[in-house]
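**Student:** no sequence for this one, just the structure:
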């Protein structure tokens, strides 16, 4: 990770995305750093090692595992990141918060997720995803729980412009679907953690059968991402009360709204024509038609 050429807003997200690669002890060291209010350019390697109860060599090893050249580069990047307004947006929710505080914290956490997801967006991956969705014969979307709801939202948008997609949220149905996909087809796996076995297995099988694959996840080195031709990554900071995926959901929906627009752009005339058809088809169901 070259912090000199990186958008500073991406420092926190890049570290968070690599956290699953760390052992519990290594993760605790990183959490120690981010919990230190006094962490600055003068904070020594020895001080961090002492506070975390590990050796200085382990701290250096962790910073390299996170993609930095060493402790100094890690320290400088984190200090600069912590000074950004976006880094200060996230605040832990408390059972003692007033309604006004809850509203402020939830909104700011979502704004932070959007700002930081934008900072790590891979435009090449974005374009490849749009091309794959537009060019596929069959598009099958896999997700469980909250991720299935994101898949449904995206499929609904695409149907409006004539891009058909099937959604599967049952592990058996996912595997049956994946077994029938081929080289002209596309499988898209939705999983915040990237560790959902049902989605991983389905994407793996689809790829083995020659289909192209896309992963929508919060961790670009997760098991799901490893079975994807293209990874579209969100990033969000969690809290004990809300979890990570509440804010990540907002970021993922925005990524996919942008993908939707890019797919529509690939054949705008057809998208416009199909949008007119689908809007006309449901016009009679709108109450305002009779007002």
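**Tutor:** Sure, I can see it. Bear in mind the structure is a predicted one, so any value in this text is a computation, not a measurement.
**Student:** contacts, neighbours, all on C-alpha from now
**Tutor:** Fine.
**Student:** residue ranges of the strands in the stretch 151-291 of the chain, please?
**Tutor:** With DSSP state E, counting those that start in this stretch as the criterion, the stretch 151-291 of the chain has strands at 166-168, 186-190, 212-217, 230-233.
**Student:** buried deepest among those, which one?
**Tutor:** Comparing those by mean neighbour count (mean count of other CA atoms under 10 Å), strand 186-190 comes out on top with a mean of 30.
**Student:** got the angle for that one vs strand 212-217?
**Tutor:** 10 degrees (axes from the mean of the first three to the mean of the last three CA atoms, to 10 degrees).
**Student:** can you tell me what sits against strand 186-190?
**Tutor:** 132-133, 136-144, 147-148, 150-151, 178, 199-200, 203, 206-207, 211-217, 224 (CA atoms under 8 Å, 6 or more residues apart in numbering).
**Student:** what about burial for those, which qualify?
**Tutor:** Buried members of these, scored by 16 or more other CA atoms under 10 Å, are 132-133, 136-144, 147-148, 150-151, 178, 199-200, 203, 206-207, 211-217, 224.
**Student:** any idea how far the residue nearest to residue 88 when sequence neighbours are not counted is from residue 61?
**Tutor:** Once flanking residues are discounted, residue 88 sits nearest to residue 82: 7.2 Å by CA to CA, 6 or more residues apart in numbering. Computed as CA to CA, to the nearest Å, the residue 82 to residue 61 distance reads 22 Å.
**Student:** and those two? Which one has more around it.
**Tutor:** residue 82 (19 against 16; other CA atoms under 10 Å).
**Student:** second structure follows, compare the two:
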């Protein structure tokens, strides 16, 4: 991953106070940190070199040197930190640019961090499972329903519903032959965690899609697909994270469709024929 800032922001809430101190300094001083030594950085922050090394590993880099390389690469590839804050004095054009930049940044960071081995494993599970459930509450229910809508175009057996009570009942019906995909921006939604715990009790395979890889929902899953996002004020749940999560769903759907090419083409052809009958032709 070549954008360290997104990695830090996505995991910030799970950092302990000492790591947050390191994170705050790095986010505020990206230009100078990229050229610093670990000794110089520890002196500036007032912490040990060992703490900085542990911080780099926690964020996802094997050592401090790789962390600096990624930070430097991210600095060169990004024109500015323009989109991180919407201010009261911003004009409409500035706000639009910041929001679109946040979306682009989320997609770039998410794509760079996705593990192909994990993606291929999830595709294997999607194809081999007897039933697949997509689960999400609130804003994440949009992503879950989008997944349901997409995968209706395959021959897979899928379930999803926006109502939480029905979701928990659907989760109770899944077994060890099935797969549950739970979606949560924060990874801390209590209702979603209850659904996930029900899946765990039943022995179902679990995939979590979340922006916070150290969250309870992520830790309770078999595989985590991270949707990195650039937080923008005025929005409790980042829309850029929602865009990244929907793109992860699109990626899984496309990989499944590619793997089941003939079967998927047949279902899509049949659906197009049915949908075409609902359209008005002049």
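**Tutor:** Nice, I can see it. This structure is a prediction, so every number in the text was calculated from the model and none was measured.
**Student:** on that earlier part again, residue 16 of the first structure: which of the strands of the stretch 151-291 of the first structure is closest?
**Tutor:** Counting by CA to CA, residue 16 of the first structure lies closest to strand 230-233 out of these; the figure is 11.8 Å.
**Student:** who touches the closest one?
**Tutor:** The contact list for strand 230-233 of the first structure (CA under 8 Å, 6+ apart) reads 117, 120-122, 125-126, 128-129, 213-220, 225, 252, 255.
**Student:** could you show me where the helices are in the second structure, in order?
**Tutor:** Along the second structure, counting by DSSP state H, helices occupy 4-11, 17-28, 30-33, 38-45, 49-59, 64-77, 92-113, 116-128, 139-151, 164-173, 190-201, 216-219, 239-259, 261-276.
**Student:** what packs against the fourth one?
**Tutor:** Same thing as helix 38-45 of the second structure. With contacts taken as 3 or more CA pairs under 8 Å, 6 or more residues apart in numbering; DSSP states H and E, helix 38-45 of the second structure sits against helix 17-28, helix 49-59.
**Student:** ranking the ones you listed by burial, who's on top?
**Tutor:** Comparing those by mean neighbour count (mean count of other CA under 10 Å), helix 49-59 ranks first with a mean of 18.
**Student:** neighbours around the counterpart of residue 219 of the first structure in the second structure, how many?
**Tutor:** Under the alignment (TM-score structural alignment), residue 219 of the first structure pairs with residue 212 of the second structure. Here the count is done by other CA under 10 Å, and residue 212 of the second structure has 28 residues near it.
**Student:** OK, contacts around residue 212 of the second structure?
**Tutor:** Going by CA under 8 Å, 6+ apart, residue 212 of the second structure touches 10, 11, 14, 185, 186, 187, 218, 226, 227, 228.
**Student:** how far away is the closest residue to residue 129 of the second structure other than its chain neighbours from residue 132 of the second structure?
**Tutor:** Sequence neighbours aside, residue 178 is the residue nearest to residue 129 of the second structure in space, at 4.8 Å (criterion: CA to CA, 6+ apart). From residue 178 of the second structure across to residue 132 of the second structure, the span is 6 Å (CA to CA).
**Student:** thinking again about what came up before, how many other residues sit next to the aligned residue in the first structure for the residue nearest to residue 129 of the second structure?
**Tutor:** Under the alignment (TM-score structural alignment), residue 178 of the second structure pairs with residue 185 of the first structure. Residues lying near residue 185 of the first structure (other CA under 10 Å) number 23.
**Student:** before we move on, what about residue 283 of the first structure?
**Tutor:** Counted with other CA under 10 Å, the neighbours of residue 283 of the first structure add up to 12.
**Student:** does it touch residue 289 like I think?
**Tutor:** Yes - applying CA atoms under 8 Å, one finds residue 283 of the first structure in contact with residue 289, separated by 7.4 Å.
**Student:** looking for the alignment partner of residue 8 of the second structure in the first structure.
**Tutor:** Matched to the first structure by TM-score structural alignment, residue 8 of the second structure sits across from residue 15.
**Student:** counting neighbours, what do you get for that match?
**Tutor:** Quick note: residue 15 of the first structure (other CA under 10 Å) scores 19 neighbours.
**Student:** the closest residue to it other than its chain neighbours and residue 19 of the first structure: what is the separation?
**Tutor:** With sequence-adjacent residues excluded and distances taken as CA to CA, 6+ apart, residue 15 of the first structure is closest to residue 66, at 6.0 Å. Distance, residue 66 of the first structure to residue 19 of the first structure, by CA to CA: 8 Å.
**Student:** what of residue 173 of the first structure?
**Tutor:** Where residue 19 of the first structure is concerned, residue 173 of the first structure sits at a distance of 32 Å (CA to CA).
**Student:** many thanks, I have nothing further to ask.
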